[in-house]
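# just coords:
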């Protein structure tokens, strides 16, 4: 029993020593350098995939009640919760519905912005990676 205590104390001391040695090493890390450009080439490179994701999200959000993730489906769930008298569930789903509805104009704005970015990228001669 005494040897078990000794082993536990030795293990705890070893762990504490390791942690004390590791802390100064983390303090010596250098901060990240400030960006030197605006990342235009990278933005142009990722543009097709970004457009594809936004289009897929808008298609899903604007789908009918049979489409998982659509505004219409969430509206139906809120109506079902209200009809069943599940006030707490209705409140939760209403908040999610409000957020989901707010995503549509945001994504539409981004989609329009990406059209201008695509025009700019083409004018600058930045290549775009093909969409997968």
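That came in fine, so what should we check first? Model, not experiment: these values are computed from the prediction.
# Please make it C-alpha for all contacts and neighbour counts, starting now.
Fine.
# so after the helix or strand where residue 54 lies, what's the next helix or strand?
With secondary structure defined by DSSP states H and E, residue 54 is part of helix 40-61. Heading C-terminal from helix 40-61, the first helix or strand you meet, by DSSP H and E, is helix 71-84.
# okay, the angle between the helix holding residue 54 and helix 71-84?
With axes from the mean of the first three to the mean of the last three C-alpha atoms, to 10 degrees defining the directions, helix 40-61 sits at 40 degrees from helix 71-84.
# And here is the other one:
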């Protein structure tokens, strides 16, 4: 019987502590340096007045570099982390070792990784077209960086 009282007292103290923390939460959010509580309503933005071409042209060099780097990595040799060749080798190793679950997981990842190549190649082509447009409009020199 004595053990039940201790357990009930511990549960009561926990409930009281949780209530106090919940009540103190909003007050702490107003404190300087505190992280604000997320609003339940989405932020409404004004209607865009343009297409953001200047920003696109400004960010273009970094976007081109990221796509090129990703394609280089995917098409890299077996010794390069993240390459398709390396993952293919791991799939073959798992199959040879009879590790069916590992094989299935790696093979799914390989399928996804292979699907990235045409997507990134198309993105690279699109970015090249945007670079030409930016240059013709005088909106920066995208290949200068």
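Yep, that arrived. All values derive from a computational prediction rather than experimental measurement.
# And the helix holding residue 54 of the first structure, what's buried?
Neighbour-count burial for helix 40-61 of the first structure, counted by 16 or more other C-alpha atoms under 10 Å, picks out 41, 43-48, 50-51, 54, 57-58, 61.
# Repeat that for stretch 117-129 of the second structure.
117, 120, 123-124, 127-128.
# Which helix in the second structure has the most residues?
helix 100-137 (DSSP state H).
# Identify the residue range in the first structure corresponding to that one.
Aligning helix 100-137 of the second structure against the first structure (TM-score structural alignment) gives residues 87-124.
# Superposed on the second structure, what's the mean shift for that stretch?
Following the fit onto the second structure, the mean deviation recorded for stretch 87-124 of the first structure is 0.5 Å by mean C-alpha distance after the TM-score superposition for the first structure.
# What's the local residue count around residue 103 of the second structure?
Residue 103 of the second structure has 19 neighbours, counted by other C-alpha atoms under 10 Å.
# How much space separates it from residue 114 of the second structure?
16 Å (C-alpha to C-alpha, to the nearest Å).
# any idea what sits nearest the aligned partner of residue 60 of the second structure in the first structure, other than its immediate chain neighbours?
Alignment note (TM-score structural alignment): residue 60 of the second structure maps to residue 47 of the first structure. Leaving aside its sequence neighbours, residue 47 of the first structure sits nearest to residue 128 (C-alpha to C-alpha, 6 or more residues apart in numbering; 6.7 Å).
# Just say helix, strand or coil for the one you found.
At residue 128 of the first structure the chain is in coil, as set by DSSP: H, G, I helix; E, B strand; the rest coil.
# Would you confirm that it contacts residue 46?
Yes: if you go by C-alpha atoms under 8 Å, residue 128 of the first structure and residue 46 touch, sitting 7.0 Å apart.
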